[in-house]
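Peer 1: This is a predicted model, with the sequence first.
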Amino acid sequence: MTQPLSGRRAIVTGGAGGLGRAFARSLAAAGARVATIDVTHVADHDDGQLRGFRADLTTQEDVVDVFDRATAWLGGLDLLVNNAGIAERSTPLDGVDGTAELFGRMLEANLLSAVLCVRAAAQHLLAQGGDIVNVVTDHVHTCWWPVPVDHTEAPECPWAEQPRRPGSVGMDIYDASKWALWGITRTWAMTLRPHGVRVNALSMGATDSPMQRAHIGLGPDDELSADLAAAWLDPAAVGRILVELLAEGARGRSGDSVAVWPHHPVMLRAPARELDLPWGWDPTTDLRGRRPATT
């Protein structure tokens, strides 16, 4: 059976472990050649399909250097998954001391790294088209936004009877960084679609990962309670949705936030809405989506 991403070349940031590692494995299993980039040391697992690179993605010199090395190994670039980031609790009730430092660190890790990586990737993606996926969070929107889903599919969902607006209590700076990444996703989508590059967000709810476990005080090997095991998403299942999104190809959606929520079926849903472009773009006549030449 043909692999859906066969021959495609991908970079996954924050790929040394957790969700990033799961995403990289999903892409590789679907046929892509994958380079992971992370600030922590990663073993060199160059088996021809998957290899790790080390870099600080908040530093422009590191970004330029690692993209040169990673794309040289890949032989080009078709896919970029901006997964690198951090999460810490914070509220307006915190003291002033330390807030500026946390704000800078959070925005650098969650937003600046993505901005730098897209700029480093653009020269490669513009050559033949491709995809950018920004990993966001369901704090950007729940299953009641932009339109409610049918909760007969998920009667145990905590928002089934009490619809909740986006956001979370206790993570104001984190949420701000992810809202910004979702907002810039739309801007990039409008800018890059005419060049054959799709840009989407992946907005998942609580997923079993070292970051999620640490958030509630669990270690990576601690056994989950039955309630958590039922509520948290499986990283491999979220990775499958990423593959399905990328497999849509050049005619697929752009500017969408692809969401998966706990207690709901893990599935690639129809686009929330079509991306409005400043000029008419017809994928049936212009596969690359480039702006038609004028005379």
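Peer 2: Great, that's in hand. Please read all numbers here as calculations on a predicted model, not as lab measurements. Numbers count the residues shown, from 1 in each chain.

Peer 1: switch to C-alpha atoms for all contacts and neighbour counts from now on
Peer 2: Noted.

Peer 1: which ones are touching the residue lying closest to F67 once chain neighbours are set aside?
Peer 2: Once flanking residues are discounted, F67 sits nearest to A120: 6.7 Å by C-alpha to C-alpha, 6 or more residues apart in numbering. Under the criterion of C-alpha atoms under 8 Å, 6 or more residues apart in numbering, the neighbours of A120 are 63-64, 67.

Peer 1: can you check L181 too?
Peer 2: Taking C-alpha under 8 Å, 6+ apart, one finds 110-111, 134, 136 in contact with L181.

Peer 1: ok, 10 Å please
Peer 2: 82, 107, 110-112, 114-115, 134-137, 140, 175, 187, 201 (C-alpha atoms under 10 Å, 6 or more residues apart in numbering).

Peer 1: Pasting the second one now:
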Amino acid sequence: MDLQLAGKTAVVTGGSKGIGLALVRTLLAEGMRVVTGSRTITAELKETDAVPVTVDLSTSSGPAQLIDSAIAELGGIDLLVNNVGVGDTDEFAKGARFNLLELPDDAWEDTFNLHFYSALRASRAALPSLIERKGTIINISSIGARLAAAGPANYNVSKAALSALTKVIAEQFGGQGVRAITVSPGPVSTGVWTDPDGFVGRLAKEQGVAHEAFVDQLISGLGVTTGRIAAPEEVARLIAFLASPVNITGNEYLIDGGMIKHV
């Protein structure tokens, strides 16, 4: 299938690993020119033809810095994917360990800066170019936004805000040709799940359970119908399809193996 993306341009936040890296590779394979921003440039990212920008997207100036660099490199932006997420494992784990009385303000602020404000700021900076080129914004949320009581509370709430932001962008700028879509993955085989020192790996150690066995327990307990974790490449393919010229905007697409079961 020709997704009609060849020759177009994309900015991907958090493209150094995980879903972001898989997406960079997928978009490049579709013939797009890609700029990506992250705090570190991994060896795997260097092996691609993407243009990497070293930037801290959790800062107030970082997202605009990335977009300015991308426009200078690409001339204009057809697609913005706000993907950056999770960040420091220890900080991520605090939201799962502490309740509202225990989780301090700075944990909420750090989480919202990374997951919500980075997307808001990048979108605002990119919108003039996206309006000019009738482009698309895709926000990578999480099924955690629908499961606020489970997992890191501050992360889940920030992702719920990100999903709402998609609706706002779609409504305010749809008349100018800009589409906005949310993609909400469930468990994905990134470092959060696969790294022995990642979030799930640390939980397994704390409970004295082998990592793989603990993952299987979680997948079963979460009600993943397919019985497996999604691959980053599967999420990337969904994003690439949604970036193609289709009459879709304001919607959320789950890729969760059947976890969310309500209509």
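Peer 2: The structure has been received and is ready for your questions. Everything quoted here is computed from the prediction, not taken from an experiment.

Peer 1: on that earlier part again, list only buried entries from the contacts of L181 of the first structure.
Peer 2: Buried members of the contacts of L181 of the first structure, counted by 16 or more other C-alpha atoms under 10 Å: 82, 107, 110-112, 114-115, 134-137, 140, 175, 201.

Peer 1: Please list the members of the contacts of L181 of the first structure that lie in helices.
Peer 2: Applying DSSP state H to these, the entries found in helices are 107, 114-115, 175, 187.

Peer 1: Could you single out the nearest of these to D47 of the first structure?
Peer 2: The nearest member of those to D47 of the first structure, counting by C-alpha to C-alpha, is A114 at 26.9 Å.

Peer 1: Aligned counterpart of the closest one in the second structure, please.
Peer 2: Using TM-score structural alignment, the equivalent of A114 of the first structure in the second structure is A119.

Peer 1: and the gap between its match and G62 of the second structure?
Peer 2: 11 Å (C-alpha to C-alpha, to the nearest Å).

Peer 1: do the same with L28 of the second structure
Peer 2: From L28 of the second structure to G62 of the second structure the distance is 24 Å (C-alpha to C-alpha).

Peer 1: Around L100 of the second structure, how many other residues sit close by?
Peer 2: 10 (other C-alpha atoms under 10 Å).

Peer 1: Also L93 of the first structure?
Peer 2: When neighbours are defined as other C-alpha under 10 Å, L93 of the first structure has 7 of them.

Peer 1: Touching, it and G170? I think so.
Peer 2: Yes - L93 of the first structure lies in contact with G170 (C-alpha atoms under 10 Å); the separation is 9.4 Å.

Peer 1: okay, and the common contacts of those two?
Peer 2: In contact with both L93 of the first structure and G170: no residue, using C-alpha under 10 Å, 6+ apart.

Peer 1: residue boundaries of the strands in the stretch 1-150 of the second structure?
Peer 2: Using DSSP state E, counting those that start in this stretch, the strands of the stretch 1-150 of the second structure run over residues 9-13, 33-38, 51-54, 79-82, 136-140.

Peer 1: separation between G98 of the first structure and S90 of the first structure?
Peer 2: Applying C-alpha to C-alpha to G98 of the first structure and S90 of the first structure gives a distance of 11 Å.

Peer 1: Between the two, which is the more surrounded one?
Peer 2: Applying other C-alpha under 10 Å to G98 of the first structure and S90 shows that S90 carries more neighbours, namely 18 against 9.

Peer 1: quick one: the more buried one and V96 touch, right?
Peer 2: No - between S90 of the first structure and V96 there is no contact under C-alpha under 10 Å: 11.2 Å.
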